[in-house]
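Student: I need the structure of the sequence given here:
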Amino acid sequence: MVKELKAKNASELKEKLAELQKNQFDLRMAKGNGQLTKNNLLKEVRRDIARVKTIIRQQQIEANKAGNK
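Tutor: Okay, the predicted model is just below:
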């Protein structure tokens, strides 16, 4: 999954991040209503969000390094 994410550009990553955050919201609502049967999905989505944010930040740092040279 990480290789796939690193291949994407910033706008695609931001779209993926928004999609994951919406998914996380939906899962939280389902958990609150007692409809969520797979509790591990929340943990997976939270970690996926962290992965996407990390890759976005890495790309920003690389762009800054390239701009400073």
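Student: only C-alpha atoms for contact and neighbour calcs from this point on.
Tutor: Will do.
Student: Quick one: residues in contact with the helix or strand harbouring Leu13.
Tutor: Taking DSSP states H and E as the definition, Leu13 sits inside helix 10-32. Residues outside helix 10-32 that contact it (CA atoms under 8 Å, 6 or more residues apart in numbering) are 5, 36, 39, 41-42, 45-46, 48-49, 52-53, 56, 59.
Student: Please give the structure of this sequence too, so both can be compared:
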Amino acid sequence: MKAVDVRAMSADQLNDELAKLKKEQFNLRFQKATGQLEKSSRIQEVRRDIARVKTIARQKAAEAKA
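Tutor: Here you go, the predicted model:
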């Protein structure tokens, strides 16, 4: 996921995307614990996507306040 794509989303879309990513992160951690995880690099990608979404959501909230 690119930052440009995330910036194009509205606040509601960002919240939905964040929920989706957190659910995926949980599923990946569960797969890792049970030994079913095939692509371990996906965990890091999802963590970075979560951080990206949170950062941009916070920036948009600050812009709306100002």
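Student: where does the TM-score land?
Tutor: Overall, the chain-to-chain superposition scores 0.95 on the TM-score scale (TM-score structural alignment, normalised by the length of the second structure); 65 aligned residues with a CA RMSD of 0.5 Å.
Student: mind listing which of the contacts of helix 10-32 of the first structure are in helices?
Tutor: Judged by DSSP state H, helices contain the following of the contacts of helix 10-32 of the first structure: Leu5, Leu41, Leu42, Val45, Arg46, Asp48, Ile49, Val52, Lys53, Ile56, Gln59.
Student: Now do the contacts for the fourth one.
Tutor: Residues near Val45 of the first structure by CA under 8 Å, 6+ apart: Leu20, Asn23, Gln24.
Student: same deal with the second one?
Tutor: With contacts defined as CA under 8 Å, 6+ apart, the neighbours of Leu41 of the first structure are Leu27.
Student: Now check it against the second structure: what is it aligned to?
Tutor: In the second structure, Leu41 of the first structure lines up with Arg42, judged by TM-score structural alignment.
Student: Work out which residue lies at the spatial centre of the first structure.
Tutor: With distances taken as CA atoms, centre = their mean, the residue of the first structure nearest its centroid is Ile49 (2.7 Å).
Student: Give me the distance between that one and Lys31 of the first structure.
Tutor: Distance, Ile49 of the first structure to Lys31 of the first structure, by CA to CA, to the nearest Å: 18 Å.
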